[in-house]
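Engineer: Sequence first, predicted model second:
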Amino acid sequence: MEMGIVATGTSFGEQRGVAETAGAYVPDPEAVGGLGYWTYHRVADGVTATDLAAEAAREALANADLDIVDIDLIVVGHSDVPEYLGWDSSAAVARALGAYGTPTVLCTQVCAAWSVALDHAAGAMALSADTETVLVVLVNAASEAHTNRMDFNGAIASDGAVAAVLRRGHPRLRRLSSAHFTNPEYADFFRIEFGGSAAPVPPAGRADLHADPMVGIFRHFDRDPGRFQAFMKEISGRIADVVDQALSRAGKDRTQLARLIYLNDNQQAIREAADAVGLPIERTNAELARELGHMGAADQLICLRRHIEDGE
């Protein structure tokens, strides 16, 4: 199902400098500086992911000259800890926008939720002729009670949201295809240990902030550097595989690939992703990542908007 982006909107927390604030998060600020980030965004106390998502959605609707009643489906991708357990944040976003009766869907595949959300929008259009216009909202707001935004997964977590109004048959910024690959062996990587039903309360003297996810990853590979390096190479290989598969499904190949928008990851990771698909790093989101920080599921569409605004 072909659909295009009619308009987008964004919302960010307050911009902060990495060099000026890293000391509040980690004992070795220089190590964080080596990741290549200059700034990131942090929401003010009391501002929620729902607030960010709704603000981005309102801007997207205004830019599309639409009201919420014009939307046939709302899809929300949320990539960090939800505000509450047993709670549907897509319905909360819809309520904040004043929707009533509009179907909502929540995607929680962390940083990959953006792609799943767009796929769901396309699938809904394919299944129902009544679904013409979809609002996709992607949000990340790091919970500093659960994770250290500068010491969790090799990136600096950042708070922001992006919304896109998608319309069936819209000729601009079209979604042509997608491809996914899941290796379930790594399902436990970067999980938050405590607070879920398996371990609702941490043992005495422990907390999520004390649990280093990298320790669990190294333990998975029996602390064998060779096995860990093989894992890193596998990631690069999978990036190339899914890019090639998506291009093939769209009737394209790598010679026609103009730009790669990866996660707003650290500079080394983005360079490795660029190398995997044969593009120079200048044709990626590397410079935007330095400024924006890693906004989880919102990274790709935020960067797409910025690249377009910059004439790229």
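Structural biologist: Cool, got the structure. Numbers count the residues shown, from 1 in each chain.

Engineer: Going by C-alpha atoms from here, please, whenever you check contacts or count neighbours.
Structural biologist: Will do.

Engineer: gap between the two ends of stretch 152-168?
Structural biologist: Length of stretch 152-168, first residue to last, C-alpha to C-alpha, to the nearest Å: 39 Å.

Engineer: cool, stretch 145-160 as well?
Structural biologist: Using C-alpha to C-alpha, first and last residues of stretch 145-160 are 18 Å apart.

Engineer: chain center to it, what's the gap?
Structural biologist: 13 Å (C-alpha atoms, centre = their mean, to the nearest Å).

Engineer: In that stretch, which residues are buried?
Structural biologist: Residues 146-153, 155-160 are the ones in stretch 145-160 that count as buried (16 or more other C-alpha atoms under 10 Å).

Engineer: can you list those residues in CSV and add secondary structure and distance to residue 85?
Structural biologist: Shown next, in CSV, are the buried residues of stretch 145-160 (DSSP: H, G, I helix; E, B strand; the rest coil; distance: C-alpha to C-alpha, whole Å):
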residue, secondary structure, distance to residue 85
146, coil, 14
147, coil, 17
148, coil, 20
149, coil, 21
150, coil, 25
151, coil, 24
152, coil, 22
153, coil, 23
155, coil, 26
156, coil, 25
157, strand, 21
158, coil, 22
159, coil, 20
160, strand, 21
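
Engineer: Next one for the comparison:
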Amino acid sequence: METADMYISGVGSYIPGAVTVEDAVAAGRYSADEVELYGLASVAVAGDVPAPEMALRAARSALARSGRSPTELGLLLYVSTWHQGPEGWPPQAYVQRHLVGDGVLATQLRQGCNGMFAALELAVGRLRAAPGRPAALLVAADNYGTPLVDRWRMLPGAVAGDAGSALVLDTEPGFARLASVCTVSVSQAEEMHRCAEPLFPPGILEGRRVDFAAHNDEFRRRAVVEGDGTGVLVTLDERMAEVIDQALSEAGIKAGDVTRVACMNTSRDIAEQVCEIRLDIPASRSTWEFGRTIGHCGASDQFLALERLVRTGELGPGDHLLMFAYGPGVTISAAVVEVLESPVWARTRGGDA
């Protein structure tokens, strides 16, 4: 989707304190072999801070930095990958009550780890269709510190971190432009995140722990041993290349114009695959060094990186950030952000507006 008419006027984040992998190894939660294999350093752990509260804190920061008032918002999209609170309760209502107010369409997306990319695409359509409200607030948050998931073993090559992120998408010029955003699907790989688990009754209701790493391993084993899914694995690689090419083309740039790359916060291999193999640029341009300190924070990874890069001055006017993510389904997303100016909050001590 070409989005040259869409801007980013504010971003915000909430990242709790971190637990080091050394402490996790000492406690028997993580393997020393995995420390060596994946190179992760620490993971953000929120304790008993609820995900909706983290989302609210990030949203307050993003909205304040945008200069927008809640009455100028036409949409609130709340993105999550894990449970948010009492079953049947909508977490977006918490942010709406405490920040945005009732004059905004608010809803939740459960698109997985690339849910914020889907939120961007939906928000673009909404803002173009309803021009009376010039901005949309997108938030994401997760707290994985619950009994039915082990953050240290939940995902292949990753540790699940807790965080909240937020972004204000704007129809009027902001500090950055959303140059493009796009998503492709490989639905024949939908088993990757449920392999060998029945659809009913839902596992969470029977107390089955969530283990995407085991599902992924079983899916790939079947693909290789039984020979019924090898083509799907090839297709995933092809669609990854396709969506990155599409995002770059719609943004009007080439791979060599990319200043930084924000992938999901997993092992170094993913960053190297995207940067060095696909884009032919140094992996040092990725945000992996930052990501390895906070863990894979659900749908927030790339947007936490964007906020940090701008706040620290690592992205400046004229720079381009390529963002990339996978989600269950399987869906693969990419987006390009062009920084237009250094915002006031990035030039202020503490990073506040």
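Structural biologist: Thanks, I have the structure now. Quick caveat: nothing in here was measured; it's all calculated off a predicted structure.

Engineer: TM-score of the superposed pair?
Structural biologist: The TM-score (TM-score structural alignment, normalised by the length of the first structure) is 0.87; 307 aligned residues with a C-alpha RMSD of 2.8 Å.

Engineer: tell me the SS of the residue nearest the centre of the first structure?
Structural biologist: Geometric centre of the first structure, nearest residue: residue 297, 1.4 Å, by C-alpha atoms, centre = their mean. Assigned by DSSP: H, G, I helix; E, B strand; the rest coil, the conformation of residue 297 of the first structure is helix.

Engineer: Distance check, the residue lying closest to it once chain neighbours are set aside against residue 173 of the first structure.
Structural biologist: Counting by C-alpha to C-alpha, 6 or more residues apart in numbering, residue 297 of the first structure lies nearest to residue 111, which is 4.2 Å off, once chain neighbours are set aside. For residue 111 of the first structure, the distance to residue 173 of the first structure (C-alpha to C-alpha) stands at 21 Å.

Engineer: Which one's more surrounded, these two?
Structural biologist: Between residue 111 of the first structure and residue 173, residue 111 has the larger neighbour count (other C-alpha atoms under 10 Å), namely 22 against 13.

Engineer: how near is residue 217 of the first structure to residue 223 of the first structure?
Structural biologist: Counting by C-alpha to C-alpha, the gap from residue 217 of the first structure to residue 223 of the first structure is 8 Å.

Engineer: Helices along the second structure, start to end?
Structural biologist: Per DSSP state H, the second structure carries helices over the ranges 21-26, 32-38, 51-66, 92-95, 115-129, 212-221, 230-251, 268-272, 288-291, 301-311.

Engineer: want to try JSON lines for these, with mean neighbour count as columns?
Structural biologist: Converted to JSON lines, those look like this (neighbours: other C-alpha atoms under 10 Å):
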{"stretch": "helix 21-26", "mean neighbour count": "16"}
{"stretch": "helix 32-38", "mean neighbour count": "13"}
{"stretch": "helix 51-66", "mean neighbour count": "24"}
{"stretch": "helix 92-95", "mean neighbour count": "20"}
{"stretch": "helix 115-129", "mean neighbour count": "20"}
{"stretch": "helix 212-221", "mean neighbour count": "18"}
{"stretch": "helix 230-251", "mean neighbour count": "18"}
{"stretch": "helix 268-272", "mean neighbour count": "19"}
{"stretch": "helix 288-291", "mean neighbour count": "21"}
{"stretch": "helix 301-311", "mean neighbour count": "24"}
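
Engineer: now those as JSON lines including distance to residue 191 of the second structure?
Structural biologist: Putting these into JSON lines (distance: least, C-alpha to C-alpha, whole Å) gives the following:
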{"stretch": "helix 21-26", "distance to residue 191 of the second structure": "30"}
{"stretch": "helix 32-38", "distance to residue 191 of the second structure": "25"}
{"stretch": "helix 51-66", "distance to residue 191 of the second structure": "27"}
{"stretch": "helix 92-95", "distance to residue 191 of the second structure": "29"}
{"stretch": "helix 115-129", "distance to residue 191 of the second structure": "19"}
{"stretch": "helix 212-221", "distance to residue 191 of the second structure": "7"}
{"stretch": "helix 230-251", "distance to residue 191 of the second structure": "11"}
{"stretch": "helix 268-272", "distance to residue 191 of the second structure": "21"}
{"stretch": "helix 288-291", "distance to residue 191 of the second structure": "27"}
{"stretch": "helix 301-311", "distance to residue 191 of the second structure": "24"}
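
Engineer: I'd like to know which of these is closest to residue 187 of the second structure.
Structural biologist: helix 230-251 (9.4 Å; C-alpha to C-alpha).

Engineer: The closest one to helix 212-221, inter-axis angle?
Structural biologist: Here helix 230-251 of the second structure runs at an angle of 110 degrees relative to helix 212-221 (axes from the mean of the first three to the mean of the last three C-alpha atoms, to 10 degrees).

Engineer: So what touches helix 230-251 of the second structure?
Structural biologist: Outside helix 230-251 of the second structure, the residues that touch it by C-alpha atoms under 8 Å, 6 or more residues apart in numbering are 1-2, 4, 179-186, 188-189, 220, 223-224, 254-255, 278, 324, 332-336.

Engineer: And the aligned residue in the second structure for the residue nearest to the centre of the first structure, how far from residue 118 of the second structure?
Structural biologist: Aligned by TM-score structural alignment, residue 297 of the first structure pairs with residue 299 of the second structure. Distance, residue 299 of the second structure to residue 118 of the second structure, using C-alpha to C-alpha: 10 Å.

Engineer: Likewise for residue 198 of the second structure?
Structural biologist: For residue 198 of the second structure, the distance to residue 118 of the second structure (C-alpha to C-alpha) stands at 27 Å.

Engineer: ok, back up a step: which residues sit in contact with the match of residue 297 of the first structure?
Structural biologist: Residue 299 of the second structure sits next to 79-81, 112-116, 140-141 when contact means C-alpha under 8 Å, 6+ apart.
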